[in-house]
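Q: 3D model of this:
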Amino acid sequence: MDDDPLTAALRSAGCVFAEEEAALLRAECRDPADLDARLARRVAGEPLEVVLGWAGFDGLRVPVAPGVFVPRRRSLLLVEVAATLARPGDVVLDLCCGTGALAAAVSGRRPDVEVWAADLDAAAVACARRHLPPERVLHGDLFAPLPPDLRSRVGVLICNAPYVPTAAIGAMPPEARDHEARHALDGGADGHEVHRRVLAEAGGWLRSDGVLLFECADTQAATLLALVDEAGLVPGRHEADSEADSEADGTVVVSGGQPA
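A: Have a look, this model is predicted:
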């Protein structure tokens, strides 16, 4: 039996890591009333990161807000691949950036690159602007808000687009299904709707030796590689391929830059 009533309340609500969550809530709260209010939100099912106001990602505290996509540990593979393939002075673009977690992590690992980010979700963009240069975090649909002078200059384009097939959203964990914006999850009938749109325009923004990185489910990698081939992107600094991290459940498809 738990001696700590906060831990007990969290455990009763189904929180697997109740002790750790209790410690985080206590550290974040200003006073007992604030703690009670946040505990009630957590017990009601809100994601811990939203209740705290931040998510831990690659050693960073990334601001989050109600309704935004919470960065996942699996996306660290995107960061690792991007940081490895980037060259000094590269423009690194985080498309569908959400809270800007990937852009911030790449910038932290590679301070010698110029990071830009863009997203359709205004609430997520507001979060990203709190910890990235705000003038480089743009609000709009895919490439639409980017300044024209970025054309043909992007060395590494990272894209964690929504890739859950529409019919599968109902089976997602409630914390994501019920508390994150639908447009941050829904990838269309086969999960590749946004990937196709990105591939249709990416060649005009990537440098001739640039690379495009997508996160996807492991079961989607073969289809996404076929879409990359169909788009006719020639190898940049990396042949089209996929990489996986089974421990973090992450999969990344890497493709080249300009259309053949």
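
Q: make it CA atoms for all contacts and neighbour counts henceforth
A: Fine.

Q: Which SSE is immediately downstream of the top strand by length along the chain?
A: Counting residues, the longest strand found in the chain (DSSP state E) is strand 206-216. Next along the chain after strand 206-216, taking DSSP states H and E as the criterion, comes helix 221-231.

Q: After that following helix, which helix or strand is next?
A: Heading C-terminal from helix 221-231 (DSSP H and E), you reach strand 241-245.

Q: And the next helix or strand after that following strand, what does it pack against?
A: Using DSSP H and E, the helix or strand that directly follows strand 241-245 along the chain is strand 250-255. Judged by 3 or more C-alpha pairs under 8 Å, 6 or more residues apart in numbering; DSSP states H and E, the packing partners of strand 250-255 are helix 76-85, strand 206-216, helix 221-231, strand 241-245.

Q: how far out from the middle of the chain is the first one?
A: When you say that, I think you mean helix 76-85. Mean-position distance between helix 76-85 and its chain equals 13 Å (C-alpha atoms, centre = their mean, to the nearest Å).

Q: One more: the shortest one?
A: The chain centroid and the centroid of strand 241-245 are separated by 17 Å under C-alpha atoms, centre = their mean.

Q: can you list contacts of that strand?
A: 74, 77, 218, 221, 225, 250, 251, 252, 253, 254, 255 (C-alpha atoms under 8 Å, 6 or more residues apart in numbering).

Q: My read is that the second one contacts residue 249, right?
A: No - with contacts defined as C-alpha atoms under 8 Å, residue 77 does not count as touching residue 249, sitting 9.2 Å away.

Q: Which of the two has more residues huddled nearby?
A: Taking neighbours as other C-alpha atoms under 10 Å, residue 77 and residue 249 compare with residue 77 leading, 20 against 14.

Q: Looking at the contacts of strand 241-245, which is nearest residue 54?
A: Distance to residue 54 across these (C-alpha to C-alpha) is lowest for residue 74, with 17.3 Å.

Q: Next, find the distance separating the closest residue to the closest one other than its chain neighbours from residue 165.
A: Nearest residue to residue 74, sequence neighbours excluded (C-alpha to C-alpha, 6 or more residues apart in numbering): residue 250, at 4.4 Å. Per C-alpha to C-alpha, to the nearest Å, residue 250 is found 17 Å from residue 165.

Q: please give me the structure for this one as well, since I'd like to look at both together:
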Amino acid sequence: MTSAGSEALATRLRAAGCVFAEDEAGLLVDSGATGDALEALVRRRVAGEPLETVLGWVEFAGMRLTVRPGVFVPRRRTELLARVAASRCAPGSVFLELCCGVAPVGALVHAGEVHLADLDPAALACARVNAPDAHVHLSDLYAALPADLRGRVDVVAANAPYVPSDAIALMPPEARDHERRMALDGGPDGVDLHRRIAAGARDWLAPAGVLVIETSPHQAPLTVAAMSDAGLATEVVVDDSVAGCVVVGLG
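A: Okay, the predicted model is just below:
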């Protein structure tokens, strides 16, 4: 595509409300699509679909993860969750990512066993691509996990939905209109899933096992309380550079 064509594409994207129109135009052109195929991608983006699912990938912690329409697109803030979880894993560790989505954490950690669980088959299809050596489970949290995992998981990590139900309407259209509600809705105060995860964690964690949950700075006290109620000692870790916040629970 000529520079004039790229600028015209950026102008269309800017008119549709894309803040980084020039960068997005470059990525769409670099996708290799041309002619009608490129036009189809542009129309999807102009209609409000997230750029990442239009392209088919998202950059995360230096990796390109596969994403498909309708799935939850990993945010940069989840890089903190991935780093903390990875730092707790040894080569022989057993790792479990709950509410894994496309498996941004599972794709990053190095462990002896990696298990991924989610309720969304479309997200799990992406997870299988992003973490091809992992064991993948269609499961509501711990419900359908194999029984032989009980008591031997060294690290459980979760970016469970933590948007309060009433706040979903305030989210950017790319999220509220293109990601499944079950990937966003954390209940009235956003911490319903955190409570469920914490309450069940000790049955699955190995001795000295660790639970790591992404939350927001505002909701961190509620996530801490959920872990404390489950008998876990807690630590809050914040990284302002990625706007990340996680709570670590120690058995």
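
Q: circling back: turn the contacts of strand 241-245 of the first structure into JSON lines, columns for distance to residue 6 of the first structure.
A: As requested, those are exported to JSON lines (distance: C-alpha to C-alpha, whole Å):
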{"residue": "74", "distance to residue 6 of the first structure": "29"}
{"residue": "77", "distance to residue 6 of the first structure": "34"}
{"residue": "218", "distance to residue 6 of the first structure": "38"}
{"residue": "221", "distance to residue 6 of the first structure": "42"}
{"residue": "225", "distance to residue 6 of the first structure": "48"}
{"residue": "250", "distance to residue 6 of the first structure": "33"}
{"residue": "251", "distance to residue 6 of the first structure": "37"}
{"residue": "252", "distance to residue 6 of the first structure": "39"}
{"residue": "253", "distance to residue 6 of the first structure": "42"}
{"residue": "254", "distance to residue 6 of the first structure": "45"}
{"residue": "255", "distance to residue 6 of the first structure": "48"}
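
Q: Pick the one among those residues closest to residue 149 of the first structure.
A: Closest to residue 149 of the first structure, out of all of these and judged by C-alpha to C-alpha, is residue 255, at 22.6 Å.

Q: For the host helix or strand of residue 199 of the second structure, give me the average deviation versus the first structure.
A: Assigned by DSSP H and E, residue 199 of the second structure falls within helix 192-204. Helix 192-204 of the second structure: mean distance to aligned residues in the first structure after superposition is 1.0 Å, counting by mean C-alpha distance after the TM-score superposition for the first structure.

Q: buried set for that helix?
A: Residues 192, 193, 194, 195, 197, 198, 199, 201, 202, 204 are the ones in helix 192-204 of the second structure that count as buried (16 or more other C-alpha atoms under 10 Å).

Q: show me what contacts residue 97 of the first structure?
A: 103, 117, 118, 119, 125, 159, 160.

Q: Give the aligned equivalent of it in the second structure.
A: Using TM-score structural alignment, the equivalent of residue 97 of the first structure in the second structure is residue 100.

Q: Quickly find the element holding that match.
A: Per DSSP H and E, there is no helix or strand for residue 100 of the second structure.

Q: From residue 46 of the second structure, how far off is it?
A: 29 Å.

Q: Likewise for residue 54 of the second structure?
A: 10 Å.

Q: More neighbours: which of those two?
A: Taking other C-alpha under 10 Å, residue 54 of the second structure and residue 46 do not tie; residue 54 has more neighbours (21 against 18).

Q: and the more buried one, what pairs with it in the first structure?
A: So, by TM-score structural alignment, residue 54 of the second structure is matched to residue 51.

Q: Its match is in contact with residue 44, isn't it?
A: No - with contacts counted by C-alpha under 8 Å, residue 51 of the first structure stays clear of residue 44, the gap being 10.8 Å.

Q: And the helices in the second structure?
A: For the second structure, the helices defined by DSSP state H cover 3-15, 21-30, 35-46, 51-55, 78-87, 121-130, 173-176, 192-204, 220-229.

Q: So which bit of the first structure is the last one matched to?
A: Which is helix 220-229 of the second structure. So helix 220-229 of the second structure sits over residues 221-230 in the first structure, by TM-score structural alignment.

Q: quick one: contacts of the matching stretch?
A: 192, 195, 196, 199, 240, 241, 242, 251, 252, 253, 255.

Q: Now it on the second structure. Mean distance?
A: Superposed on the second structure, stretch 221-230 of the first structure shows a mean distance of 1.1 Å to its aligned residues (mean C-alpha distance after the TM-score superposition for the first structure).

Q: picking up where we left off before, which residue is the nearest non-sequential neighbour of the match of residue 54 of the second structure?
A: Residue 51 of the first structure's closest residue in space is residue 38 (C-alpha to C-alpha, 6+ apart), at 6.0 Å.

Q: quick one: contacts for the one you found?
A: 25, 51, 52 are the contacts of residue 38 of the first structure under C-alpha under 8 Å, 6+ apart.

Q: Show me which of these is closest to residue 68 of the first structure.
A: residue 51 (12.1 Å).

Q: could you pull out the strands for the stretch 51-200 of the first structure?
A: Counting by DSSP state E, counting those that start in this stretch, the stretch 51-200 of the first structure has strands at residues 54-57, 60-63, 91-95, 114-119, 137-139, 154-159.

Q: Give me the helices and strands touching the third one, please.
A: This points to strand 91-95 of the first structure. Counting by 3+ C-alpha pairs under 8 Å, 6+ apart, strand 91-95 of the first structure packs on helix 101-109, strand 114-119, strand 154-159.
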